[in-house]
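Engineer: have a look; sequence and predicted model below, questions after that.
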Amino acid sequence: MATAPTKLITVDEFEQMSFEGPCDLVDGEIVEQPMPGGIHGGVCVNIAFLLKLWVRDAAEEFWIGSNDVYILIETDPDRVRGADVMAIRKSRIEGGRLPLGTLRVPPDLCVEVTSPTDRWTGIHEKVAEYIRIGVKEVWVADVSERQVHVYRENRAPFILTIGDELRSDEVLPGFTCPVEEIFAGV
């Protein structure tokens, strides 16, 4: 006996649902993510805090979002990802405000922070998706190695370690911070 095909969920339906924990919408299906843990949250807070400090003096206004901003990757079937941290110029968003639902404009920056259950194949898939939709820069904060992997559109990725300075002059003009500040206190 044949089984009925799974009904694919749209981004609009996804926005109306509530979930017990983090999840993504991948090709119309909900993919639950394990809870990432305290160190992950601490690094996300550090990065969002450093970006918010920078925004106060930035020449252009940006929105900084952490953990709860869903980003539309593609439609039909729909794919939505939740970046751990993101930054987007306010001028690129209709009305200059973040939407209540899914962000349908690619951010300028997406940040992923590794969790104990993450696999690099999955991380690289998300990085490739972000770059493909027009995200200019992606950082992956590797908690276990205390490194930041930097991916930029049409450039070779590189890795920064403790003692290095993270700069993002093209995407976040004037932003700079020591890598150790990303992992401070965790």
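Structural biologist: The structure has been received and is ready for your questions.
Engineer: hey, let's count contacts and neighbours off CA atoms from now on
Structural biologist: Will do.
Engineer: now the helices for this structure?
Structural biologist: Taking DSSP state H as the criterion, the chain contains helices spanning 11-16, 38-57, 120-133, 179-182.
Engineer: which strands and helices sit next to the shortest one?
Structural biologist: If contacts are counted by 3 or more C-alpha pairs under 8 Å, 6 or more residues apart in numbering; DSSP states H and E, helix 179-182 sits against helix 38-57, strand 158-161.
Engineer: and the closest residue to residue 143 other than its chain neighbours, how far from residue 43?
Structural biologist: Spatial nearest neighbour of residue 143, chain neighbours left out: residue 114 (5.9 Å); criterion: C-alpha to C-alpha, 6 or more residues apart in numbering. Residue 114 is 9 Å from residue 43, where distance means C-alpha to C-alpha, to the nearest Å.
Engineer: comparison target, given below:
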Amino acid sequence: PDFVIELRSPSDHLKTIQKKMKEYQENGTRLGWLIDPQTKTVEIYRPNQEVEILENPSTLSGENILPQFTLNLEHIW
């Protein structure tokens, strides 16, 4: 897929989900969000870039993959 979202649950191991996100990226995913409500962080995965980590963001943008899409995170935190 061009875009994926993973929402970490309390029973998920972070390293396992991060590995899955890298696999998505290696297989052509253009934008990935790993949302961790426990730490209020979001890891953003893009091709050929380092993972960007946001702390307590209020929204996320779909960028050029999902133009005009914004995810409001205020209700998740």
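Structural biologist: Done, it's in. Computed from a predicted structure; not experimentally measured.
Engineer: indicate which one of the helices of the first structure is closest to residue 63 of the first structure.
Structural biologist: When those are compared by C-alpha to C-alpha, helix 38-57 sits nearest residue 63 of the first structure, at 8.3 Å.
Engineer: would you mark the buried spots in that closest one?
Structural biologist: 39-48, 50-52, 54-55 (16 or more other C-alpha atoms under 10 Å).
Engineer: so what's the most centrally placed residue in the second structure up against?
Structural biologist: Centroid check for the second structure by C-alpha atoms, centre = their mean gives residue 33 as the closest residue, at 1.1 Å. By C-alpha atoms under 8 Å, 6 or more residues apart in numbering, the contact set of residue 33 of the second structure is 4-6, 42-45.
Engineer: burial check on the nearest residue to residue 52 of the first structure once chain neighbours are set aside, number of neighbours?
Structural biologist: Spatial nearest neighbour of residue 52 of the first structure, chain neighbours left out: residue 64 (6.7 Å); criterion: C-alpha to C-alpha, 6+ apart. Applying other C-alpha atoms under 10 Å, we find 22 residues neighbouring residue 64 of the first structure.
Engineer: also residue 22 of the second structure?
Structural biologist: Residues lying near residue 22 of the second structure (other C-alpha under 10 Å) number 16.
Engineer: what's the match for it in the first structure?
Structural biologist: Alignment note: residue 22 of the second structure maps to residue 128 in the first structure; criterion TM-score structural alignment.
Engineer: any idea how far its match is from residue 145 of the first structure?
Structural biologist: According to C-alpha to C-alpha, residue 128 of the first structure stands 21 Å off from residue 145 of the first structure.
Engineer: now do residue 14 of the first structure
Structural biologist: With C-alpha to C-alpha as the criterion, residue 14 of the first structure and residue 145 of the first structure are 34 Å apart.
Engineer: same question, residue 171 of the first structure
Structural biologist: Residue 171 of the first structure is 25 Å from residue 145 of the first structure, by C-alpha to C-alpha.
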